[in-house]
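*Asks:* this one's structure only:
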């Protein structure tokens, strides 16, 4: 089978591996679609994501869906459509014991160099996963849309960290795919208004196509002062934190969803104290994958987030397109026939 493997900065290759065989408790999945994430781009371009540097070749990809090829237990018939939960919490640490497995200190994640040996990802024709990592997809959900389940779950977790957004005025700072998916999830959760911001025109157009109420182009338009109950900072740009804090009402909530680069960063934080704003981090997700699948099965409103689909053989071109947010939203790899 072919797999997309990064060997170092700028060194992306198709490596050929034997098709694996599952043991009891494992399932062989024929992957059909994989979404390219920012972390995949960082490994490809820089050989690292933050402090997680490559120490061995790594199969990229953690936003993966497909069909069951073989289940030794006989539980899942061949051809069953599934989404793959990319996390493997340890089950033994204090965080797992407290039921917050998404921040497990020993977790492994598909396509990640955070641990060694690295956790190989899903940009391959086949992969082996534990049976409990699979979520059976409903018949109303095409695999081409289900590939959004993982990044949408990230947005849903951020909304849960905010304490819910029903009836709230919500600002999403940054209109990349996760930001737009979080905004769409906020609309589905009953938010009264949802705005998104960005520096570029295309992400704002995609956000409007996906159903947000209003967009703000940074540098051209102005955000209202103290207007929003909740702000989700999804850009990971520290310069965006100050404006988001200014736009949140007194005793509002700011959820930091975008990942900052390593090292100290300046930010305007005076409003944090003066307005008694709650600031909360949001990292990955846990049970929200099931909620994400249900949301995607019920509506195609978030389909505009996917702007390009490439065959696996064109993965290098796909990576280059995905790296340009002025011309793309979510870029998807077609890993095998669906």
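*Replies:* Nice, I can see it. Being a predicted model, the structure only gives us computed values, none of them experimental.
*Asks:* Only C-alpha atoms from now on, for both contacts and neighbour counts.
*Replies:* Will do.
*Asks:* who touches the closest residue to residue 293 other than its chain neighbours in this structure?
*Replies:* Closest residue to residue 293 apart from its sequence neighbours, by CA to CA, 6 or more residues apart in numbering: residue 149 at 5.7 Å. Residues in contact with residue 149, defined by CA atoms under 8 Å, 6 or more residues apart in numbering, are 63, 83, 289, 292-293, 296.
*Asks:* out of those residues, who's nearest residue 213?
*Replies:* Proximity of the contacts of residue 149 to residue 213 was ranked by CA to CA; the top entry is residue 296 with 19.7 Å.
*Asks:* Next one: that closest one from residue 223, what distance?
*Replies:* Distance of residue 296 to residue 223, computed by CA to CA, to the nearest Å: 30 Å.
*Asks:* Out of these two, name the residue with the larger neighbour count.
*Replies:* Between residue 296 and residue 223, counting by other CA atoms under 10 Å, residue 296 is the more crowded of the two (23 against 19).
*Asks:* Hmm, residue 125 is touching residue 336, no?
*Replies:* Yes. Proximity of residue 125 to residue 336 meets the contact threshold set by CA atoms under 8 Å, at 6.0 Å.
*Asks:* So which residues of this protein form helices?
*Replies:* With DSSP state H as the definition, the chain shows helices at residue ranges 38-46, 94-97, 143-146, 149-162, 177-188, 201-209, 241-247, 270-274, 288-298, 315-322.
*Asks:* Relative to residue 30, which of the ones you listed is closest?
*Replies:* Proximity of the helices of the chain to residue 30 was assessed by CA to CA; the nearest stretch is helix 143-146, lying at 12.1 Å.
*Asks:* For that closest one, which outside residues touch it?
*Replies:* 32-33, 65-66, 81, 83, 137, 293, 296-297, 300, 303, 338.
*Asks:* Please pick the buried ones from the residues you listed.
*Replies:* Burial by neighbour count, judged by 16 or more other CA atoms under 10 Å, picks out 32-33, 65-66, 81, 83, 137, 293, 296-297, 303, 338 from these.
*Asks:* Please name the residues that touch residue 16.
*Replies:* Taking CA under 8 Å, 6+ apart as the definition of contact, the neighbours of residue 16 are 1-3.
*Asks:* so how far is residue 332 from residue 305?
*Replies:* 10 Å.
*Asks:* between the two, who's got more neighbours?
*Replies:* Neighbours per residue, other CA under 10 Å: of residue 305 and residue 332, the larger number sits with residue 332, 27 against 23.
*Asks:* Next up, the contacts around that one.
*Replies:* Applying CA under 8 Å, 6+ apart, one finds that residue 332 lies in contact with 33-36, 147, 306, 308-310, 318.
*Asks:* ok, structure two:
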């Protein structure tokens, strides 16, 4: 019996805080139900950055070396036994979460809440499931989604953060004709604005403390109007913080000329003052969608929500969103969405890319939004 020829590949592996190494790894053939994908584009995300800087993200701590990256697209290079929905050479978006398909949440269509879900690049489960910052990866074929012909690999990787917003919009029952306020204009906030506009929302506005990002949102028509809040030192007492949030909410509503508030408020910062303001800036009977993660324990003006029937909704990742995300990217309805990608690096430059993301501005003082790690498209010979 002849020995199996082992192939090797490079992977950007995090060994601890700021300890990212290019490791040589054995590339195994895909197993039952898996396809092997050559990863072409990976977008770096805030959770990746937390792992890079601190070796942890919230409660999830690195327990062994981990490949980061989960916003990705690539080309199928091989399929394992039993795979019939994909063929080598096919372009796909990679959905990073692998659900158990065997629990109540999975059977109810809410697999994002599956207790046994393993998410590539997350340290929540152990052994960790490696992410996409490697040349090739084996991944279950049922969570690989064919890219429409006119959707690039970069756009395909944006299907992941876009999925977060599609899921949140479904939870908020967002529909044509509603007014929308977005707190925070990082990638997620900008995608929230773009998605709301694609749904036919007549007024989509954004609030942030970063003037440059707000100007970007307005200049590119992603938001109709913007308001810059001045950053203030944290209040010493919860009562003072709540009073200040109420005053700032009034300033926001006054600036936009919407005294009654907005139908749907997307909170994309995770910052306590913004969560508090979100409740005050929602219209009576409106909805606040909590998307940003950051503050673990928050003082909330609950009576302001309860007495006006403002629904406060949580949102965690996404389920059954990729087909809609890819169709939307193919439709061209997401205005200037490609402009979100501001910087590109090769796989070997991943540590440099994370350091740029940490600084938030490049050498020329330019704004850093979505940073992509790019690899060459494999030739059809492989």
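*Replies:* Thanks, I have the structure now. Here the structure is a predicted model, which is why all the values come from computation and not from measurement.
*Asks:* circling back to that earlier point, out of the contacts of residue 16 of the first structure, the closest to residue 87 of the first structure would be?
*Replies:* Top of the list for closeness to residue 87 of the first structure, among the contacts of residue 16 of the first structure and by CA to CA, is residue 3 at 19.8 Å.
*Asks:* Could you find the closest non-adjacent residue to the counterpart of that closest one in the second structure?
*Replies:* Structural alignment (TM-score structural alignment) places residue 3 of the first structure against residue 11 in the second structure. Distances taken as CA to CA, 6+ apart put residue 134 closest to residue 11 of the second structure, at 4.0 Å, once the chain neighbours are dropped.
*Asks:* The one you found: how many residues sit nearby?
*Replies:* Taking other CA under 10 Å as the definition, residue 134 of the second structure ends up with a neighbour count of 26.
*Asks:* Contacts only, for it.
*Replies:* 9-12, 39, 67, 347.
*Asks:* can you count the residues close to the counterpart of residue 289 of the second structure in the first structure?
*Replies:* Residue 289 of the second structure maps onto residue 255 in the first structure, with residues paired by TM-score structural alignment. Other residues near residue 255 of the first structure number 22, with proximity taken as other CA under 10 Å.
*Asks:* now swap in residue 135 of the second structure and tell me
*Replies:* 21.
*Asks:* Looking for the alignment partner of it in the first structure.
*Replies:* Aligned by TM-score structural alignment, residue 135 of the second structure pairs with residue 125 of the first structure.
*Asks:* roughly how far apart are residue 101 of the second structure and residue 143 of the second structure?
*Replies:* Where residue 143 of the second structure is concerned, residue 101 of the second structure sits at a distance of 12 Å (CA to CA).
*Asks:* Near the counterpart of residue 145 of the second structure in the first structure, how many other residues are there?
*Replies:* Aligned by TM-score structural alignment, residue 145 of the second structure pairs with residue 135 of the first structure. A total of 17 residues lie near residue 135 of the first structure under the criterion other CA under 10 Å.
*Asks:* hang on, isn't residue 135 of the first structure packed against residue 80?
*Replies:* No. With contact defined as CA under 8 Å, residue 135 of the first structure does not reach residue 80; the gap is 10.0 Å.
*Asks:* Over in the first structure, tell me which residue corresponds to residue 316 of the second structure.
*Replies:* Mapped onto the first structure by TM-score structural alignment, residue 316 of the second structure lines up with residue 283.
*Asks:* just checking, that match touches residue 155?
*Replies:* No. With contacts counted by CA under 8 Å, residue 283 of the first structure stays clear of residue 155, the gap being 9.7 Å.
*Asks:* Report the contact partners of residue 187 of the second structure.
*Replies:* Applying CA under 8 Å, 6+ apart, one finds that residue 187 of the second structure lies in contact with 161, 340, 369-370.
*Asks:* What about those residues, which are in strands?
*Replies:* If you go by DSSP state E, the contacts of residue 187 of the second structure have residue 370 in strands.
*Asks:* re earlier: neighbour count: residue 101 and residue 143 of the second structure, which is higher?
*Replies:* Residue environment comparison for residue 101 of the second structure versus residue 143 gives the larger neighbour count to residue 143, 19 against 15, counting by other CA under 10 Å.
*Asks:* residues in contact with the residue lying closest to that one once chain neighbours are set aside?
*Replies:* In space, and not counting its chain neighbours, residue 143 of the second structure is closest to residue 95: 5.3 Å by CA to CA, 6+ apart. By CA under 8 Å, 6+ apart, the residues touching residue 95 of the second structure are 70-72, 143-145, 160, 322.
*Asks:* What subset of these is buried?
*Replies:* The buried subset of the contacts of residue 95 of the second structure (16+ other CA under 10 Å) comprises 70-72, 143-145, 160, 322.
*Asks:* List just the nearest of the residues you listed to residue 123 of the second structure.
*Replies:* For residue 123 of the second structure, the closest of these turns out to be residue 70, at 12.5 Å, with distances computed as CA to CA.
*Asks:* picking up where we left off before, quick one: the contacts of residue 134 of the second structure as TSV, columns for neighbour count and distance to residue 360 of the second structure too.
*Replies:* Supplementary listing: those in TSV, determined by neighbours: other CA atoms under 10 Å; distance: CA to CA, whole Å:
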residue	neighbour count	distance to residue 360 of the second structure
9	14	30
10	18	27
11	26	25
12	24	21
39	29	25
67	26	22
347	24	20
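*Asks:* wait, what's in contact with the most centrally placed residue in the second structure?
*Replies:* By CA atoms, centre = their mean, the second structure has its centre lying nearest to residue 161, at 3.1 Å. When contacts are counted by CA under 8 Å, 6+ apart, residue 161 of the second structure is found next to 71, 187-188, 191.
*Asks:* how far away is residue 39 of the second structure from residue 296 of the second structure?
*Replies:* With CA to CA as the criterion, residue 39 of the second structure and residue 296 of the second structure are 34 Å apart.
*Asks:* Could you check how far residue 225 of the second structure is from residue 254 of the second structure?
*Replies:* Computed with CA to CA, the distance linking residue 225 of the second structure and residue 254 of the second structure is 13 Å.
*Asks:* So if I had to pick from these two, which one is more boxed in?
*Replies:* Between residue 225 of the second structure and residue 254, counting by other CA under 10 Å, residue 225 is the more crowded of the two (19 against 13).
*Asks:* What lines up with the more buried one in the first structure?
*Replies:* Under the alignment (TM-score structural alignment), residue 225 of the second structure pairs with residue 214 in the first structure.
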